[in-house]
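Chemist: got a structure for you, letters missing:
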């Protein structure tokens, strides 16, 4: 079978050709990564359906796998925190939609991959909290050096984990990744921590058990190694 993989998308003001209007969009590298490992991608923009939960169950019933994509900050109100001065631009509609999709995916035991913001949404949905401005904690901006640029970060993996099996068990020499985030997961109930940056920042987590439920703070779609997407598509195929 060829798995159908849902990719959550932005709803933003955008310009192309002669148009300058609201659009549903996502960088094409996500879809390319899914296609490269044998899946068919479909975009999932925030819904205006009267019942977000019903819409999420309907969508998930037609999917074989789900990617919670990168994007804007998660609203601090989702984890009962006051906004940090550098926390801005959150999208309540997207937070609500992605949490509903994760609820529906759990009901169906659907394979899930969280990317950057996606990892943060997964942690918050589970009752966790976020570091709202990581440079305050680590003293540098290597994880997100400037707007529109990726940081190069070395990551140490926990050996014997699902993540290590997907990207190659590099728990000793480490893994080089590309990331762009100024927030990070602080608490993650129900998930095991499985990768850390050199400064101690949590860079990946996974749920225990047989279900594929993995989240990374970096952007695997930006690397030639698409092991995480391959793992998601294989789990969806099964």
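Modeler: Looks like it arrived, so ask away. All of these numbers come straight from a predicted model, not from anything done at the bench.
Chemist: Only C-alpha atoms from now on, for both contacts and neighbour counts.
Modeler: Fine.
Chemist: list the buried ones in the longest helix along the chain?
Modeler: In terms of residue count, the longest helix belonging to the chain (DSSP state H) is helix 92-108. Along helix 92-108, the positions that meet the burial threshold by neighbour count (16 or more other Cα atoms under 10 Å) are 94-105.
Chemist: Rebuild the residues you listed as TSV, extending it with distance to residue 71.
Modeler: Below are the buried residues of helix 92-108 laid out as TSV (distance: Cα to Cα, whole Å):
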residue	distance to residue 71
94	10
95	11
96	14
97	14
98	12
99	14
100	17
101	16
102	16
103	20
104	21
105	20
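Chemist: Which residues are in contact with the nearest residue to residue 63 once chain neighbours are set aside?
Modeler: Leaving out its chain neighbours, the residue that sits closest to residue 63 by Cα to Cα, 6 or more residues apart in numbering is residue 4, at 5.4 Å. Residues touching residue 4, when contacts are defined by Cα atoms under 8 Å, 6 or more residues apart in numbering, comprise 39-42, 62-65.
Chemist: adding another structure so you can compare the two:
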């Protein structure tokens, strides 16, 4: 079957996954404001057994969106969560905001949490999830983590950047079935602290938090890397487990 062909998205189980989109104002690619999402998010979810549906940024429509889908995947992007949302006193000069997207994603995640719907946060999506759950963020890793790894890799994203140590007896550990896995890395921020009821499920060699989860929820998990690139078998296992939880 050709990659990206319509047959890839015919899922007899109808496990529908809502994905958040990135957004830009007019300029560059288009003379008008536009939404975008990398193709591999949808293809990786389809390979895992899900039917991907992309969700425009309408916070007032969150309840209707959640009625239509079985789970939520909060994607990454080249922007940051507003530091005021986690109680920071200032904003690092590197921080780039997209208020409309953040407002929508917070409403979507909070709505899904209320319904105990499965949620997977990827990279910036993990950071958004952490803040929604009462955690805080490192605003710029090079300035806050002495001896930090290069978390914004200069090699292709389908190649590993570093390993992470998986926390024993977590949901992530059960899914990937390895104490350490190789991951890609494309972020300048990270989770600093987790909220009540959350646990850290993966840590980089420099101590940077690479994964979080809330055990009391049906499936509520975030990872700092991008499993949609399929860097290791653990990535496909994670996406399959997420889709399975949405049944």
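Modeler: Arrived safely. Since the model is a prediction, treat every value here as computed from it, not as a measurement.
Chemist: Give me the TM-score for these two chains.
Modeler: Remark: TM-score between the superposed chains equals 0.88 [TM-score structural alignment, normalised by the length of structure 1]; 226 aligned residues with a Cα RMSD of 2.0 Å.
Chemist: still on that earlier bit, Provide the aligned range in structure 2 for the longest helix of structure 1.
Modeler: For helix 92-108 of structure 1, the aligned range in structure 2 is residues 99-115, judged by TM-score structural alignment.
Chemist: Can you report how many residues lie near the closest residue to residue 102 of structure 2 other than its chain neighbours?
Modeler: The spatially closest residue to residue 102 of structure 2, leaving aside those adjacent along the chain, is residue 81, at 6.6 Å (Cα to Cα, 6+ apart). When neighbours are defined as other Cα atoms under 10 Å, residue 81 of structure 2 has 23 of them.
Chemist: cool, and the one 4 residues further on?
Modeler: Around residue 85 of structure 2 sit 14 other residues, with neighbours defined as other Cα under 10 Å.
Chemist: wouldn't it be in contact with residue 131 here?
Modeler: Yes. Contact between residue 85 of structure 2 and residue 131 holds when scored by Cα atoms under 8 Å: they sit 7.3 Å apart.
Chemist: still on that earlier bit, farthest pair within the contacts of residue 4 of structure 1?
Modeler: 39 and 62 (13.9 Å; Cα to Cα).
Chemist: Comparing those two, which residue is more hemmed in?
Modeler: Remark: of residue 39 of structure 1 and residue 62, residue 39 carries more neighbours, 26 against 11, as counted by other Cα under 10 Å.
Chemist: average gap between the longest helix of structure 1 and structure 2?
Modeler: In the superposition against structure 2, helix 92-108 of structure 1 averages 0.9 Å from its aligned positions (mean Cα distance after the TM-score superposition for structure 1).
Chemist: next structured bit after that helix?
Modeler: Toward the C-terminus, helix 92-108 of structure 1 is succeeded by strand 112-115 as the next helix or strand (DSSP states H and E).
Chemist: Quick check: buried residues in that following strand?
Modeler: Along strand 112-115 of structure 1, the positions that meet the burial threshold by neighbour count (16+ other Cα under 10 Å) are 112-115.
Chemist: Then stretch 204-212 of structure 1?
Modeler: For stretch 204-212 of structure 1, the buried set under the neighbour-count rule, 16+ other Cα under 10 Å, comprises 204-207, 212.
Chemist: Just send the residues you listed back as a markdown table, with distance to residue 169 of structure 1 and secondary structure too.
Modeler: Formatted as a markdown table, the buried residues of stretch 204-212 of structure 1 follow (distance: Cα to Cα, whole Å; DSSP: H, G, I helix; E, B strand; the rest coil):
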| residue | distance to residue 169 of structure 1 | secondary structure |
| --- | --- | --- |
| 204 | 14 | strand |
| 205 | 15 | strand |
| 206 | 15 | strand |
| 207 | 18 | coil |
| 212 | 17 | coil |
